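**Q** 3D, please:
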Amino acid sequence: MADPKPRDPSVSRTANQRGAARLAAVQALYQMDVGRQSLEDTLSQFGTIHVGREIEGEEYLPADADFFRQIVTGVIKGQLQIDPAVDQALVDTWPMGRIDATLRAILRAAVFELLKRKDIPSRVVITEYVDVAKAFYEDEAPKMVNAVLDQVAKTAGRDNDPVKTR
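**A** Got it, this is the predicted structure:
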């Protein structure tokens, strides 16, 4: 049996940079929601401080700064479409205004990607944001994120996105 081709390290590096950008975007959206910071202030602060550095003992991976900006800006510009999509996927007794700010940030960023970034397979988006949820929660929250994002993907017609392989 032939040895499989080694993976292209640039593909892995790009994926890691996007994952770091997603995590930073969630943190920025949380800060904007809770701290009432402007988009410009948040982008500036995260662009120079949080992306790819150590802060208060936490090591932040180098992130794709452009992708980070696309997510944060896209969520803010598309919030009138994103929030109703999240609300529709949540159970009636638990609307978006009732979930905590971190979950709101995770769901908003993920739904932005599901609705606006059709070049990224929905399975990738869902997996990445469930992983982000696991970074913040140990309880049922990651399962809820998975269920909500799966529902949004289905509603948006993205539940059968092909997964690109190399």
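**Q** could you use CA atoms for every contact and neighbour count after this?
**A** OK.
**Q** in the protein, which spans are strands?
**A** For the chain, the strands defined by DSSP state E occupy 54-55, 58-59.
**Q** tell me the buried residues in whichever helix in the chain runs longest?
**A** The single longest helix within the chain, with elements called by DSSP state H, is helix 9-35. When neighbours are counted by 16 or more other CA atoms under 10 Å, the buried residues of helix 9-35 are found to be 16-32.
**Q** okay, how far is it across stretch 92-99, tip to tip?
**A** From the first residue to the last, stretch 92-99 extends over 12 Å; the measure is CA to CA, to the nearest Å.
**Q** which of the residues in it are buried?
**A** By neighbour count, with 16+ other CA under 10 Å as the criterion, the buried positions of stretch 92-99 are residue 96.
**Q** to compare with the earlier structure, here is another sequence to fold:
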Amino acid sequence: MSETQKLSAAEKRQMKSAARLYAVQALFQMEAAGQSVDSVAKEFETHRFGAVYEGEEMAEGDSHLFRRIIEDAVNWQAKIDQMTDRALVAKWPIGRIDPVLRALFRAAGAELLSEITPPKVVINEFVDVARAFFPDGKEPKFVNAVLDHMAREARPEAF
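**A** Below is the predicted model:
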């Protein structure tokens, strides 16, 4: 039995949630620093997943989900950005929004387009990611509204 098979359902969910958070961070870093998918993925998997910073242990992430999200986000970026633009107010195209939110919409869009995870789960998970980045702001509600629109466009049969 492999280590992954020994994990409880709650531990697996936690690893997937961590992978989504790391994917948003990685996409942000890739855009800000002009780094490649492969270099950023290796950095996160080696130095962030389960690492200890200032006495705090970082969560272990699901490497497979993490890589799938960031690779799909890059491969489908034009399609995801168009979906996001349609969900935003006309005067606020994706290029004008906060870069963390842009990375979040790209990660969530990648997971919506992959059709593996139910859309409502994707929305809930990425609203939680928004809360992690913006604990006191209105951004989580904004993220919920935009992702709902994107999910209905990408997977209308699920609604």
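**Q** please state their TM-score.
**A** The TM-score (TM-score structural alignment, normalised by the length of the second structure) is 0.89; 152 aligned residues with a CA RMSD of 1.5 Å.
**Q** distance to residue 78 of the first structure and mean neighbour count added to the strands of the first structure, as JSON lines?
**A** Supplementary listing: the strands of the first structure in JSON lines, determined by distance: least, CA to CA, whole Å; neighbours: other CA atoms under 10 Å:
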{"stretch": "strand 54-55", "distance to residue 78 of the first structure": "30", "mean neighbour count": "12"}
{"stretch": "strand 58-59", "distance to residue 78 of the first structure": "30", "mean neighbour count": "10"}
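**Q** could you export those strands as JSON lines, including distance to residue 105 of the first structure?
**A** Formatted as JSON lines, the strands of the first structure follow (distance: least, CA to CA, whole Å):
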{"stretch": "strand 54-55", "distance to residue 105 of the first structure": "21"}
{"stretch": "strand 58-59", "distance to residue 105 of the first structure": "20"}
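**Q** and of these, who's closest to residue 135 of the first structure?
**A** strand 58-59 (12.7 Å; CA to CA).
**Q** how far apart are that closest one and its match in the second structure?
**A** Once fitted to the second structure, strand 58-59 of the first structure is off its aligned match by 3.7 Å on average (mean CA distance after the TM-score superposition for the first structure).
**Q** residues contacting that strand, please?
**A** By CA atoms under 8 Å, 6 or more residues apart in numbering, the list of residues contacting strand 58-59 of the first structure from outside reads 52-53.
**Q** and residue 38 of the second structure? What does it align with in the first structure?
**A** Matched by TM-score structural alignment, residue 38 of the second structure corresponds to residue 40 in the first structure.
**Q** what about its match, neighbour count?
**A** Here the number of neighbours of residue 40 of the first structure (other CA atoms under 10 Å) works out to 9.
**Q** show me what contacts residue 76 of the second structure?
**A** In this structure, residue 76 of the second structure makes contact with residue 110, judged by CA under 8 Å, 6+ apart.
**Q** for residue 98 of the first structure, see how far away the corresponding residue of the first structure for it is.
**A** In the first structure, residue 76 of the second structure lines up with residue 78, judged by TM-score structural alignment. Distance from residue 78 of the first structure to residue 98 of the first structure, counting by CA to CA: 20 Å.
**Q** then residue 141 of the first structure?
**A** In this structure, residue 141 of the first structure and residue 98 of the first structure are separated by 14 Å, where distance is defined by CA to CA.
**Q** please enumerate the helices of the first structure.
**A** 9-35, 39-45, 65-77, 79-89, 101-116, 122-136, 141-155.
**Q** who are the packing partners of the last one?
**A** Contacts of helix 141-155 of the first structure with other secondary structure elements, assessed using 3 or more CA pairs under 8 Å, 6 or more residues apart in numbering; DSSP states H and E, are made with helix 79-89, helix 101-116, helix 122-136.
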